[in-house]
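*Asks:* my questions concern the predicted model and sequence given below.
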Amino acid sequence: MKSSEKILLAGATGYLGQFILAELLKKEYPTRIVVRNKAKLPPALLTHPLLEVVEAEVTKPNTLLGVCEGVTQVISTVGITRQKDKLTYEQVDYAANKNLLDEALRSGVRKFVYISVLNGETMRPIAIGAAKERFVDTLKTSGMDYCIVRPSAFYSDIATIFSMAKEGKVRLFGKGQYTMNPIHGEDLAEVCVAQLESSEKEVNVGGVEVFTQYEIAALAFEVLHKPVKVGFLPDWVRKSVLKIGKYLLPKSAYGTIEFVFTVMAMDSVAPMKVGKHRLKAFFEELRNKYLHL
């Protein structure tokens, strides 16, 4: 057990957070997690000898008082992935992480590891990028040791392409030429936890396989044993949806569309390529779940 360390993990119930928690416990880090409702956690977790569970809401700073007491390092995956409670990126991706940072500074925490997004600088003009990079700026000037982990697309994001293939047709912008090296949550979790003992300030990371979006779609059809059917949408369609949606959609709904439509029209290949997982195997898992429904 790494008794000299105590890690606070925020975002432990999300896709990546669950893998980071498993990796922390595997590496025998005493860990404290912040959750809204501990009753939603698996019962076995609540009795784990290395785990402490604290109920709090990161968007409400008064609930976080003392949450970092005795903590040496913080890992935060906090950010909006799917809109449920109509909070904005500014409220979650920036302000909630700022609340955690303030509490960490108050308690003398040594280091803050923040999971952001690849190409963050390029994404500053859009809502999610502006919020995430604003927090990155705040963290860098806080005086605390830090590491910014910038992953490419998650396998769970790429599942959207698989779902379209399952329905019979995938639609992509341009000619599907944009490239990415998606990463599995388990592989990314290993990288995130490794930063607790690293001096790196910024890590741009993705999986070992690089694909064009068209190749990802073709792989999904191959796994489903279906003919490849891909429709290509001209870029003016994407730009028109973004322009019109900005005025017609509520902020909470538009932010997600803005992010997805921006990422789908750019290359997202991280220079650090790691992992044991392969996308074809992930798609096969999805197919098998689909067949057993």
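*Replies:* That came in fine, so what should we check first? Residues are numbered from 1 along each chain as shown.
*Asks:* for the rest of this, base every contact and every neighbour count on C-alpha atoms.
*Replies:* Fine.
*Asks:* which parts of the stretch 101-250 of the chain are strands?
*Replies:* Assigned by DSSP state E, counting those that start in this stretch, the stretch 101-250 of the chain shows strands spanning 111-115, 145-151, 170-173, 179-180, 202-206, 211-212, 230-233.
*Asks:* tabulate the ones you listed in CSV, adding columns for distance to V263.
*Replies:* What follows is the strands of the stretch 101-250 of the chain, written out as CSV (distance: least, CA to CA, whole Å):
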stretch, distance to V263
strand 111-115, 17
strand 145-151, 13
strand 170-173, 11
strand 179-180, 10
strand 202-206, 15
strand 211-212, 13
strand 230-233, 15
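*Asks:* quick check: which of these is nearest to L279?
*Replies:* Of all the strands of the stretch 101-250 of the chain, strand 211-212 sits nearest to L279, with 9.9 Å by CA to CA.
*Asks:* format the strands of the stretch 101-250 of the chain as CSV; extra columns: distance to K38 and mean neighbour count.
*Replies:* Shown next, in CSV, are the strands of the stretch 101-250 of the chain (distance: least, CA to CA, whole Å; neighbours: other CA atoms under 10 Å):
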stretch, distance to K38, mean neighbour count
strand 111-115, 23, 24
strand 145-151, 27, 23
strand 170-173, 39, 20
strand 179-180, 36, 21
strand 202-206, 31, 21
strand 211-212, 39, 18
strand 230-233, 43, 15
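*Asks:* among those strands, which comes closest to M266?
*Replies:* That would be, of the strands of the stretch 101-250 of the chain and by CA to CA, strand 179-180, which comes in at 7.5 Å.
*Asks:* second structure for comparison follows:
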Amino acid sequence: MENHLNQNKILLTGASGFIGGHIVEHLLRQGFAVRCLVRRQVQLPAPPNTQDLLETAVGDITEPSSLTEALSGVHTVVHLVGIIRETPRATFQRIHVEGTGNLLAAATRAGVKRFFYMSGLGARPKARSRYHQTKWEAEELVRASGLQYVIFRPSVVFGPGDGFVSMLVDLVTRGPIIPIVGNGRTPMQPVWIGDLVQAVEKTLTSPELWNQTWEIGGPNQLSFEEMIDTVAEVLGIRKPKLHIPIPVMRPAALMLQFLTPNPPITLDQLIMLQEPNICDPQTLPEKFGIDPVGFRDGLLRYLRQD
């Protein structure tokens, strides 16, 4: 089994991100040979006794000529690169659509067999947010590539090092009140990072899961306010809450986008906070054989670490 995994080398993009870091560590522990695409040469961490399975290749999905060498001898691409807010040089169009197109074209030329793409729940044609629009456009490129493919659309992913729960913790712990954007009723389905990582591994070793798009969510469908309440309860914090109407948030988000390079919330994120982000909760247990971790149980695993 280990020799087979070594022969089927993986090129993984997005290794420095929250999801990518967890996936790389897990795959190495399971004996997969992983080459990580990095924009500059760095020494990536690896679990004990797995360093010989880990490589890095310098390249950038926005620079097609840099991808040829990185894809040499690669059997499967695991493409995780994505952004949640734009900068002048890194727009949704450039990263999600053009970058994925560049990688697909280079992978096809290099003889890559399979392409895994991490999209997002809510990706669809004519979506309101540019994030979801461009994720859908990238999905369409993947499906039309002629390669064996699989597409994951996870709901919000949480776990050690995430950005989502970290944002909720910040809302709960800062100031005398807890601000809630809008009515707080938008349902979401947070998925534990460990469950998502296991689903990725299962996919890589299960041909029957390929050439499909999978919507991935945890076992709990919770409103945004319910998630805030759960974080506060786990942290032992009790404070009053204040709902901030969307019409008030919209001009504030627009102004912050122009005044700061890293605004706390963007107009695109404001749109997504108003849209349900849920799917079939039986996908992980029935299709991937995973007993998913609930939101509160997952929080207890790392927010209360001594």
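*Replies:* Good, I have the coordinates. None of the values given here were measured: they were computed from a predicted structure.
*Asks:* re earlier: so which of the strands of the stretch 101-250 of the first structure comes closest to Q18 of the first structure?
*Replies:* Smallest distance to Q18 of the first structure across those (CA to CA): 13.7 Å, for strand 111-115.
*Asks:* for the closest one, grab the matching residue range in the second structure.
*Replies:* Aligning strand 111-115 of the first structure against the second structure (TM-score structural alignment) gives residues 114-118.
*Asks:* right, so of the strands of the stretch 101-250 of the first structure, which gets closest to I75 of the first structure?
*Replies:* Taking those one by one with CA to CA, strand 111-115 is closest: 4.6 Å.
*Asks:* what's that closest one in contact with?
*Replies:* 72-78, 101, 144-151, 192, 195-196 (CA atoms under 8 Å, 6 or more residues apart in numbering).
*Asks:* 6 Å instead?
*Replies:* Residues from elsewhere that reach strand 111-115 of the first structure (CA atoms under 6 Å, 6 or more residues apart in numbering): Q73, V74, I75, S76, T77, D145, Y146, C147, I148, V149.
*Asks:* next one: stretch 148-157 of the second structure
*Replies:* Residues from elsewhere that reach stretch 148-157 of the second structure, judged by CA under 6 Å, 6+ apart: 114-121, 189-193, 210-217.
*Asks:* and what of stretch 87-104 of the first structure?
*Replies:* V58, T59, P61, C68, G79, I128, A131, K132, F135, S252.
*Asks:* residues contacting the aligned residue in the second structure for N181 of the first structure?
*Replies:* In the second structure, N181 of the first structure lines up with Q189, judged by TM-score structural alignment. By CA under 6 Å, 6+ apart, the contact list for Q189 of the second structure reads S155, G217, G218, N220, Q221, I278.
*Asks:* need the max-distance pair from those.
*Replies:* Counting by CA to CA, the most remote pair of the contacts of Q189 of the second structure is S155 and N220, 11.1 Å apart.
*Asks:* more neighbours: which of the two?
*Replies:* It is S155, of S155 of the second structure and N220, that has more neighbours when counted by other CA atoms under 10 Å, with 23 against 18.
*Asks:* which residue of the first structure sits opposite that one in the alignment?
*Replies:* Per TM-score structural alignment, S155 of the second structure is aligned with S152.
*Asks:* next, count neighbours for the corresponding residue of the second structure for E215 of the first structure.
*Replies:* The alignment partner of E215 of the first structure in the second structure, by TM-score structural alignment, is E226. E226 of the second structure has 16 neighbouring residues, counting by other CA under 10 Å.
*Asks:* what comes up buried for stretch 50-67 of the second structure?
*Replies:* Within stretch 50-67 of the second structure, the residues scored as buried using 16 or more other CA atoms under 10 Å are 50, 53-57, 59-62, 64, 66-67.
*Asks:* one more: stretch 285-293 of the first structure?
*Replies:* By 16+ other CA under 10 Å, the buried positions in stretch 285-293 of the first structure come out as L286, R287.
*Asks:* same check, this time on stretch 115-126 of the first structure
*Replies:* Residues of stretch 115-126 of the first structure classed as buried by neighbour count (16+ other CA under 10 Å): I115, S116, V117, L118, N119, G120, M123.
*Asks:* now do the end-to-end distance for it.
*Replies:* Taking CA to CA, to the nearest Å as the measure, stretch 115-126 of the first structure stretches 18 Å from start to finish.
*Asks:* same check, this time on stretch 22-39 of the first structure
*Replies:* Start-to-end, stretch 22-39 of the first structure (CA to CA) is 18 Å.
*Asks:* that one corresponds to what range in the second structure?
*Replies:* Using TM-score structural alignment, stretch 22-39 of the first structure corresponds to residues 25-42 of the second structure.
*Asks:* hmm, back to that, just name the closest of the buried residues of stretch 50-67 of the second structure to R89 of the second structure, please.
*Replies:* Minimum distance to R89 of the second structure across those is 10.3 Å, recorded for T62 (CA to CA).
*Asks:* sounds good, over and out.
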